[in-house]
Every structure is written in C-alpha cells, then in structure tokens.
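1. 3D, please:
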Amino acid sequence: MNSNLENIENIFKQMSKDNWDINNELKWEFTFFDKRKSKLKKIASHLKKEYKFNTKEIEKSELGDWKLEVFKKEILNPNELHQINLKLNHLANSIGIELFDGWSVEKINDF
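-> Next up is the predicted model:
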C-alpha cells in the first residue's frame, strides 16, 4: 500500500466536513492478506505486542487468501496515520506478507 500524506489530509478534511469528531477516539482498522495463515499469525502477534493492536480472527477471504484485520481505538492526526501506514508497510514487507491493504475508520458508536 502506498501511503500519501496529502491524500490522508484531504480525507481528514472531508471527515470534518461530514461532522466526524476527529479530535476524539475513532476505531482505526488495518487489513492484511496472505496465502499463508502462519505469516498473518506472525504479524498479528507482533502488532499486539509492540503496538497494542486488537486483532480479529484470521479468516478466509472471498478470493481464497487469508485475511487479518487489526484495530485500535485512538485519536490520530493525518501525520500519525501516515506514519503508522509506513511502519505497517515496512513490517509487512519484512515478514513477507503479500498485501497490506490499507486502513479504514469507524466512529466509536458505530460498532
């Protein structure tokens, strides 16, 4: 995944326009795919330990690969999100994960 700070800044501006309270905690979710479940278990363990991410169950995707979703509830600004994306991209590459698919965000009261 290519992380672009300018795009993230624009997304944050749009979120504010859409009445998202970006100054309070939101649920930030990051998704990984790989054909090998063991690789996803490895990155999940690292993300829990080093970054205090919560993890969902690793499950089969519609395309047959394994899918890992990790999330955190926190307040982020565009630069912090960009830095997280860069770190996760680097970590995924170093472990040999096939795809770091990026991030999504939800309001806390939406889940």
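
2. switch to C-alpha atoms for all contacts and neighbour counts from now on
-> OK.

3. State the distance from residue 21 to residue 100.
-> Per C-alpha to C-alpha, to the nearest Å, residue 21 is found 27 Å from residue 100.

4. I meant residue 53, not that one.
-> The gap separating residue 53 from residue 100 is 15 Å, by C-alpha to C-alpha.

5. who's more crowded, residue 21 and residue 100?
-> Legend: neighbour count by other C-alpha atoms under 10 Å for residue 21 and residue 100, higher for residue 100 (21 against 13).

6. I'd like the distance between that one and residue 20.
-> Here residue 100 is placed at a distance of 26 Å from residue 20 (C-alpha to C-alpha).

7. Identify the residues contacting residue 103.
-> Shown in contact with residue 103 (C-alpha atoms under 8 Å, 6 or more residues apart in numbering): 28, 29, 30, 31.

8. quick one: the last one is in a helix?
-> No: counting by DSSP: H, G, I helix; E, B strand; the rest coil, residue 31 is not part of a helix but strand.

9. That one: neighbouring residues, count only.
-> For residue 31, the tally of surrounding residues (other C-alpha under 10 Å) stands at 16.

10. Alongside the first, I'd like the structure of this one:
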Amino acid sequence: MDSSLDHITALFAQMQASGFDTSAPLKWCYYFTDAQMAPLRPLFEQLRDEGYANEYIGQVEEGQPWTLFMSKTELLTPALLHERNLVFNQLAAHHGIAAYDGWRVEKMTLFNPE
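-> The predicted structure is shown next:
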C-alpha cells in the first residue's frame, strides 16, 4: 500500500470532521491479500501474538484472492498510522504476501443497556 504522511494527515482531518474522536482509541482494521492462503497464516499468527484480533481470513468468492483482515483498538496519530503502514508493507514482503491492501477505521461504540 502506498500512502504518504500528508495523505494520512488529511484523512485524519476528514475523520474528525465526520465525528471520529481521533484523540481516543478507535478500532483500526488492516487487510492483506494473496492468491493463496498459505502465506497469510504465519502473518496471522504473528499479528495475533502482537494483540491483533482476527476479523476474517478466507475468500469472499471462489477464485478471488484470500484476505486476512485483522484489527486492533488503539490510539493512533497520523505519524503512527503512517509508520504502521510502512511496517505492514515490509511484513507482507517478508512473508511473501502479494499485498498489504490497506486499512479502515471504525468508531468505538459503548453499550448502555438502560
């Protein structure tokens, strides 16, 4: 995934404008894709051991690339997210994975039963 710090900084401003509290922990989701599942398995295990949650590993449809979708709830700044993207690009290359396919963020919701 190719992304600059300037681009990520602009995305954080857009997130704040649309109601994300970027000064609080958010659920950050990351995607890796490959034609085969085998290279995704060691990365899955590594990220799991580093505190990431497994959201999905599989194929949406037969013949489509395999996707590893991991998440972690934490506080990130634009600089930290940029560094994470660089590290994930390196991890994908190290594990022979075709692509670190990017990220998304989700607002945290609190459950109040009342």
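
11. Quantify their similarity with the TM-score.
-> Scored by TM-score structural alignment, normalised by the length of the first structure, the superposition of the two chains gives a TM-score of 0.91; 109 aligned residues with a C-alpha RMSD of 1.4 Å.

12. closest to residue 84 of the first structure among the contacts of residue 103 of the first structure?
-> For these, the residue nearest residue 84 of the first structure by C-alpha to C-alpha is residue 30; the value is 9.7 Å.

13. Let me know the helix or strand that residue 47 of the second structure is in.
-> Assessed by DSSP states H and E, residue 47 of the second structure sits inside helix 40-49.

14. on contacts alone, who are the packing partners of that helix?
-> strand 26-34, strand 53-59, strand 66-74 (3 or more C-alpha pairs under 8 Å, 6 or more residues apart in numbering; DSSP states H and E).

15. once aligned to the first structure, how far is the first one on average?
-> Here strand 26-34 of the second structure, set against the first structure after superposition, deviates by a mean of 0.5 Å using mean C-alpha distance after the TM-score superposition for the first structure.

16. Then the last one?
-> Once the two models are superposed, strand 66-74 of the second structure sits on average 0.5 Å from its counterpart in the first structure (mean C-alpha distance after the TM-score superposition for the first structure).

17. whereabouts in the first structure does that strand align?
-> Matched against the first structure by TM-score structural alignment, strand 66-74 of the second structure falls on residues 66-74.

18. Name the nearest residue to the spatially most central residue of the second structure, ignoring sequence neighbours.
-> For the second structure, residue 30 is the residue whose C-alpha lies nearest the centre (C-alpha atoms, centre = their mean; 1.6 Å). Take residue 30 of the second structure and drop its neighbours on the chain: the residue closest to it by C-alpha to C-alpha, 6 or more residues apart in numbering is residue 103, 4.4 Å away.

19. Please tell me how far that neighbour sits from residue 63 of the second structure.
-> Relative to residue 63 of the second structure, residue 103 of the second structure is positioned 23 Å away (C-alpha to C-alpha).

20. Tell me how many other residues crowd the nearest residue to residue 47 of the first structure once chain neighbours are set aside.
-> Counting by C-alpha to C-alpha, 6+ apart, residue 53 is the residue found nearest to residue 47 of the first structure once chain neighbours are left out, at 5.6 Å. Counted with other C-alpha under 10 Å, residues neighbouring residue 53 of the first structure total 20.

21. same question, the one 10 residues further on
-> Neighbour count for residue 63 of the first structure, taken as other C-alpha under 10 Å: 8.
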